[in-house]
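Enquirer: Could you look at this predicted model? Sequence included:
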Amino acid sequence: MTTEPREPRATDVLTGLLADLRAESAVLDDLVAGLAPEGWAADTPAAGWTIAHQIAHLAWTDDWAARSVRAPEAFTTETARSFGELLAAGLDPVDEGAARGAAEEPAALLARWRAGRDGLLTALAAAPGDARLPWFGPPMKAPSMATARLMETWAHGQDVADALGAVREPTARLRHIAHLGVRTAGFAFSLHGQPAPETPVRVELTSPDGELWTWGPADAADRVTGPALDFCLLVTQRRHPDELALTAAGATATAWLPIAQAFAGNPGKGRAAGA
């Protein structure tokens, strides 16, 4: 007797995502755990941000994410108040959060990031499956929140790795980031004042172990192809498009790649070639 394979349950998907988020966080933790104080002050490719700023930003964002899960109404009220005050003072909330954290002693910052990370994992594991959690962009369910946190952890981890001259081994966890990058294509166009494209795009990416990851109709004329790592570097704006082995065919695909972003918020400036 044979049975059809069942679709993964939502709880299975979330459990897997949280395990991958924990694993991605551990990779970054290994990079910074043994740094001397002067190492925390090293500049990263993000202008004005040191390694301390990168970790402080993740701690800040994890804290807001945990608030969104635990008290969504309070999250909405508090972000409106807190962000409003900072913006009225001419301060960028994201930069201000990173700057305040970077001013801490490295050991205290590291401990706070670790504690907040563990707290967020616990909160997401207990989140109602169908609840839409408020965020700085569109509201999202717990699996999407976990994916977004994994994407940011990987992206800011890339900044830290670049600052240290370290090379991280790409893993199958990139699939989550690539999936987010594909799903946010319409969002990227809207951020640039353009309507979401109606033309379907086929995305074919080669995974770190040689597997082919695909999205979109197989017969779509518009296509994006290349290594999954390069696509993830593109949609997190960690490399200039000219430095990546990605190929776009068709008007929509060609227009998408220069503006692609997998993160919420205003369009990023991206990285200059050679940065």
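Expert: Sure thing, it's come through.

Enquirer: hey, let's count contacts and neighbours off CA atoms from now on
Expert: Noted.

Enquirer: burial count for His192?
Expert: If you count neighbours by other CA atoms under 10 Å, His192 ends up with 11.

Enquirer: Let me know how buried the residue nearest to it when sequence neighbours are not counted is, in neighbour terms.
Expert: Closest residue in space to His192, ignoring its immediate chain neighbours: Pro267 at 7.5 Å, by CA to CA, 6 or more residues apart in numbering. Counted with other CA under 10 Å, residues neighbouring Pro267 total 15.

Enquirer: contacting residues around Pro267?
Expert: Counting by CA atoms under 8 Å, 6 or more residues apart in numbering, Pro267 touches Ala188, Leu191, His192, Ile259, Gln261.

Enquirer: want to compare, so here's the second one:
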Amino acid sequence: MPDPSAVAVFADLHEEGRELDALVGELTVPDWARPTPAPGWSLAHQIAHLHWTDRAALLALTDATAFAGLVEEAVKAPDTFVDAGAEEGAALAPAELLARWRAGRAALDEAIAEASPGAKFPWYGPPMKAASMASARLMETWAHGQDVADALGVRRVPTDRLRHVARIGVRARDYAYAVRRLAAPAEQFRIELTAPGPTGSAEVWAYGPEDATQRVTGPALDFCLLVTQRAHRADLALTADGPDAGRWLDIAQAFAGPAGPGRAPGTSR
């Protein structure tokens, strides 16, 4: 029997894709060329990138040999393979790109649901179980969905699906240091994030030891925007207690790969 928590992740991934689909599904052809906050990327590039990565995840779950071929391509062109994949999809007619993205999402949803719960599948980083794969896809769908929303001038309503993004951001703390060739602090941090909900909601998502001296507090939405580099720290209501916690907020990232430049102050939301 599938783990109920994993089934919930799968459902959340499906819903995150559906919500983004509602933003782009009725766009006119010229709208797809709108620039987004990612330099050189239009709305079409954003959806093309998600489709490209969904396809990679599908192959990781269903065809390890084919996925190994994708890894070889990435090794040959580590600085350009992501942009190249987005460029290829963005060159399609918008209707064709939208249809392919929708079909790819449906196929990935099915493959994730049918995957053996205990099996680990290859990825560009460490192998992952299906539930972790779903969480990672949700995080990226949400992050690129923010780029789309910003380009369209839409303010999205945050949901409790952000708990998956927040959890990845917390767990990736040491990776943020490693990718910059910095030593991570030995002490674990305490992170307390106010969950999305009605004004006055007392729900807090907490991570790390309660007695930690290095602490981060603030809205979960702001933390998720920070770790996906969709907003500059100066524009967010996050508080760091302790120098190590403060340094982490300057470099935090939830995604694999090189550290990006992020957004400039005053350009977010």
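Expert: Yep, it's here. Computed from a predicted model, the values in this text were never measured in an experiment.

Enquirer: After superposition, what's the TM-score here?
Expert: The pair, once superposed, lands on a TM-score of 0.94 when counted by TM-score structural alignment, normalised by the length of structure 2; 263 aligned residues with a CA RMSD of 1.3 Å.

Enquirer: Out of the contacts of Pro267 of structure 1, which sit inside helices?
Expert: Ala188, Leu191 (DSSP state H).

Enquirer: nearest to Pro227 of structure 1, of the contacts of Pro267 of structure 1?
Expert: Set against Pro227 of structure 1, the nearest of the contacts of Pro267 of structure 1 by CA to CA is Gln261 (16.9 Å).

Enquirer: Confirm that the residue nearest to His192 of structure 1 lies within a strand, as I assumed.
Expert: No: in this structure, Pro267 of structure 1 is coil, not part of a strand, as judged by DSSP: H, G, I helix; E, B strand; the rest coil.

Enquirer: returning to what we had before: go through the contacts of Pro267 of structure 1 and name the one nearest Asp12 of structure 1.
Expert: Proximity of the contacts of Pro267 of structure 1 to Asp12 of structure 1 was ranked by CA to CA; the top entry is Gln261 with 27.2 Å.

Enquirer: To which residue of structure 2 is Leu21 of structure 1 aligned?
Expert: Aligned counterpart of Leu21 of structure 1 in structure 2: Leu13 (TM-score structural alignment).

Enquirer: wait, what's in contact with its match?
Expert: By CA under 8 Å, 6+ apart, the contact list for Leu13 of structure 2 reads Ala134, Ser135, Arg137, Leu138.

Enquirer: any chance of those in a markdown table, plus neighbour count, distance to Ile168 of structure 2 and secondary structure?
Expert: Below are the contacts of Leu13 of structure 2 laid out as a markdown table (neighbours: other CA atoms under 10 Å; distance: CA to CA, whole Å; DSSP: H, G, I helix; E, B strand; the rest coil):
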| residue | neighbour count | distance to Ile168 of structure 2 | secondary structure |
| --- | --- | --- | --- |
| Ala134 | 26 | 12 | helix |
| Ser135 | 22 | 8 | helix |
| Arg137 | 23 | 11 | helix |
| Leu138 | 23 | 10 | helix |
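
Enquirer: before we move on, back to that, mind telling me what element the match of Leu21 of structure 1 is part of?
Expert: For Leu13 of structure 2, the enclosing helix or strand under DSSP states H and E is helix 4-24.

Enquirer: Quick check: which helices or strands does the next helix or strand after that helix pack against?
Expert: Helices and strands here follow DSSP H and E; after helix 4-24 of structure 2, the next one along the chain is helix 43-62. Here helix 43-62 of structure 2 touches helix 64-76, helix 81-90, helix 94-114, helix 130-152, going by 3 or more CA pairs under 8 Å, 6 or more residues apart in numbering; DSSP states H and E.

Enquirer: In structure 1, which residue range corresponds to the last one?
Expert: Think helix 130-152 of structure 2. Alignment of helix 130-152 of structure 2 against structure 1: residues 142-164, by TM-score structural alignment.

Enquirer: likewise the third one?
Expert: Residue correspondence for helix 94-114 of structure 2 in structure 1, counting by TM-score structural alignment: residues 106-126.

Enquirer: All good on my end, thank you.
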